[in-house]
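>>> Pasting a predicted model and its sequence here:
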Amino acid sequence: MNPEILEMLRKKSQPKSWEKLNNRFKADILDYIDGEPVYKFHSFLTDSLEVNAHSISVTVQPCSSYIPYHQHNYAEMMIPLLGSCCTIDANGRRIALDQEDIMIMGKDETHSVEELDAGVIVVNIALRNTAFPANDLNFMLDAGMNQSVSGLLFSLLSGDRDFGAKYCVFKTGHDRKIISLIYDVIDEYYNGDVHSNQIIHFDLLGIFARLIRHAYKEADSFEGGGRGEDGRNILKMLLYIEKNYADITLNGMAKKFGFNPNYLSSYLKKRTGLTFIQLVHLQRINVAAGYLADTSVSVDQIAAKVGYENPSYFYKVFKKNMRCLPNEYRKRMHDSQS
């Protein structure tokens, strides 16, 4: 917590009238929910209600102010730095954020925000698709572990709809390094200096990487909103597979989640398009690929480490997933790095 920055933000969080905001936004009405209009936001506004053309924008949410249902054509991070807040999705579901939680809302997702109590400070960081070149976000997909969380985060930030993500919520647990980076982004944005844009850019990438790490270590700290209402359950299951891939069994996982094994198998297939064993193979092969690229450990040892007692079977599964044999993959990776 940075008292100096919080005081600056408090001064910027004074109530604002929606009519005045909308005169600046010039938002279109897309639809109605229970008689309430749903607006489409196309631009960023600064705290002083000027249009901001930059790819990254930081603003403070006004307290005691009406915020209607809306969509925007950019991704947005919502972070309550002091106190708590609540977002409402298109189905009327309340998504509560505690102090220093981080919510990332995808573009074109309908939501509203409940009026903030006086003294609550919530920062919004808006991110256009142009905020990060694709190469900057590729680390989220290249990682051999934690693909469910990193894939959803990539989807939200890049605008790639294939992952089906609507939003994700990270319970940071007041992680000192994550919160420090957030305050640094705010400081650089409002008190700009030489290379502030570059520092903000790298701070945000650091935040994303640390959020992925935090979610991997603390499965309950992450909630993903996918196309169904059970996004949280499926994410927990995928994280469980990612952590226990080497010795996981369907019966063991079913017992962990209180499901019948046959029901769990059908549930995973319906929600992900992949069977339980396909999900396990995918995780094992991704991890094995990392070992092949980054170590000189023998293929047989790698096979055993990721959960394959029979090296021949490992070769077969690896080729099916990667379109080449393990030694060929290792050579290709080493050649690309030389």
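Sure, I can see it.

>>> all contacts plus neighbour counts: C-alpha atoms, from now on.
OK.

>>> residues in contact with the nearest residue to Thr110 once chain neighbours are set aside?
What sits nearest to Thr110 in space, not counting adjacent residues and going by C-alpha to C-alpha, 6 or more residues apart in numbering, is Gln71, at 4.9 Å. Neighbour list for Gln71: 38-41, 107-111 [criterion: C-alpha atoms under 8 Å, 6 or more residues apart in numbering].

>>> And the strands in the stretch 1-150 of the chain?
Along the stretch 1-150 of the chain, the segments classed as strands by DSSP state E, counting those that start in this stretch run 28-33, 36-41, 44-45, 51-52, 56-60, 67-72, 75-82, 85-89, 94-97, 102-105, 111-113, 121-127.

>>> Wait, Leu127 touches Met78, no?
No - Leu127 is beyond contact range of Met78, at 11.3 Å (criterion: C-alpha atoms under 8 Å).

>>> now the helices: where do they sit in the protein?
Counting by DSSP state H, the segments of the chain that form helices are 3-12, 18-25, 134-137, 139-142, 147-158, 176-190, 196-217, 231-244, 250-257, 261-272, 276-294, 299-306, 311-322, 326-337.

>>> List the buried residues for the fourth one?
Buried positions in helix 139-142, judged by neighbour count with 16 or more other C-alpha atoms under 10 Å: 140-141.

>>> this is the other structure I want to compare:
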Amino acid sequence: MNKKEVYHFLKRLTPRELYFKESMIDKIEDNSNQFDIYRTFNGENVYRYTFEKHLGNFMEKDPQISKNLENSPLLICKHNRFSYTPLHSHDFIELNYVYTGSLQININGQTVTLCKGDLCILDTDVIHQILNTTENDILVNILMKKEYFTTNMLSRLASNSIISQFIVNSISEAQNYDQYIIFNTQESEQLFDAFNGLIACYFDKSFYSTDVINAYMIIIFSELLKSYKKEKSMELRKANHHYIGDVLQFIEEHYGDCSLSDVAAKFSFNTSYLSRYIKSSTGKSFVAIVQEIRLNHACALLKNSNYSIEYISQQVGYNNVTFFYQKFKETYQLTPNEFRKLNTT
């Protein structure tokens, strides 16, 4: 399957969807024979979905994909149309992407509408249900073990970027507080293309590749970071405020020679106010942020180039090589030369 065939693959009615469509009555995805049920304080019955049982169902329906999914931390499926789910929660992270159409999700008693291109990440233990869908409402579900979402995705995205680090932390905090987060990504062609690539690879047994799937997931989360930053920036600009993400982005782009006064002038801040604003928003001082960015870039150059230590020191903004060695050793407990030897083959 190639990317151009994905829409027709998703649009095609499955036997289950045909059954729901032809019955002409509301159909609930009844999982009572598979999942445990618990009762809320309000007396509502809630199904407890588990990743392992979903994995078992996937493998039972299609034994040919067992070798691909047996130890998989990630499952991808299309939500059955012409139906709704019961109230349920789960022990995994769920990512819902509206491929076409629109739909409503009841989350913790509140109804949220998602349109084509919208994406919702639901944390574990969130009580929710997807309401009735029609033939045009195609929803792609990605089920992820908690450790896959936190260690494999977010940590890799944030490893070499202050702004990505900050946004990842913001998203994590928002999700931990609200238990879900919605991304309005209708205008992201890159995200749509990444989903097409992900689905094409995942559902084509002959081309299934864990490495390729992980690469597409990194692209997807990178696009979500961009969307989150853009939305937060626009919200604060409307309120005549500056978003700390814009400040961090400027520092990251000018880390080699920018000063606190340069950044203050760019955003029309008093330097003392800016210093406090950065500290309160990130937990780090301006100097610490600049140093972290410089050392991150130094590490990348040490890993991926043959430049001399002196040249790298100057490139990342340290004119005093001795000071660069000192800061590098304090941060990584290794000299630049030792770091290079450990990280190159």
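Now that the structure is in, tell me what you want to look at. Because the structure is predicted, anything quoted here is derived from the model rather than measured.

>>> Could you quantify their similarity as a TM-score?
Remark: TM-score between the superposed chains equals 0.66 [TM-score structural alignment, normalised by the length of the first structure]; 312 aligned residues with a C-alpha RMSD of 4.9 Å.

>>> of the helices of the first structure, which approaches Leu82 of the first structure most closely?
helix 3-12 (8.1 Å; C-alpha to C-alpha).

>>> just checking, what packs against the closest one?
strand 121-127, helix 176-190 (3 or more C-alpha pairs under 8 Å, 6 or more residues apart in numbering; DSSP states H and E).

>>> Let me have these in a markdown table, adding mean neighbour count and distance to Ile277 of the first structure as columns.
What follows is these, written out as a markdown table (neighbours: other C-alpha atoms under 10 Å; distance: least, C-alpha to C-alpha, whole Å):
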| stretch | mean neighbour count | distance to Ile277 of the first structure |
| --- | --- | --- |
| strand 121-127 | 22 | 37 |
| helix 176-190 | 18 | 35 |
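
>>> Mind putting the ones you listed into TSV with distance to Gln337 of the first structure?
Shown next, in TSV, are these (distance: least, C-alpha to C-alpha, whole Å):
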stretch	distance to Gln337 of the first structure
strand 121-127	32
helix 176-190	31
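
>>> Relative to Asn146 of the first structure, tell me which of these wins on proximity.
helix 176-190 (18.3 Å).

>>> helices and strands around that closest one, which ones?
Counting by 3+ C-alpha pairs under 8 Å, 6+ apart, helix 176-190 of the first structure packs on helix 3-12, helix 196-217.

>>> and among those, the most buried is which?
helix 196-217 (a mean of 18; mean count of other C-alpha atoms under 10 Å).

>>> now the angle from that one to strand 121-127?
If you take axes from the mean of the first three to the mean of the last three C-alpha atoms, to 10 degrees, helix 196-217 of the first structure sits at 100 degrees to strand 121-127.

>>> Next, the angle helix 147-158 makes with helix 196-217 of the first structure.
Interaxial angle of helix 196-217 of the first structure relative to helix 147-158 (the same axes, to 10 degrees): 150 degrees.

>>> tell me which residues of stretch 271-279 of the second structure are tucked away?
Result for stretch 271-279 of the second structure [16+ other C-alpha under 10 Å]: buried residues 274-275, 277-278.

>>> Then stretch 40-55 of the second structure?
Buried, per 16+ other C-alpha under 10 Å, within stretch 40-55 of the second structure: 46-51, 55.

>>> ok, and what's touching that stretch?
31-32, 34-39, 69-70, 75, 86-92, 127, 143-145.

>>> Contacts for stretch 4-23 of the second structure, please.
Contacts of stretch 4-23 of the second structure (C-alpha under 8 Å, 6+ apart): 26-27, 78, 80-83, 136, 138, 196, 199-200.
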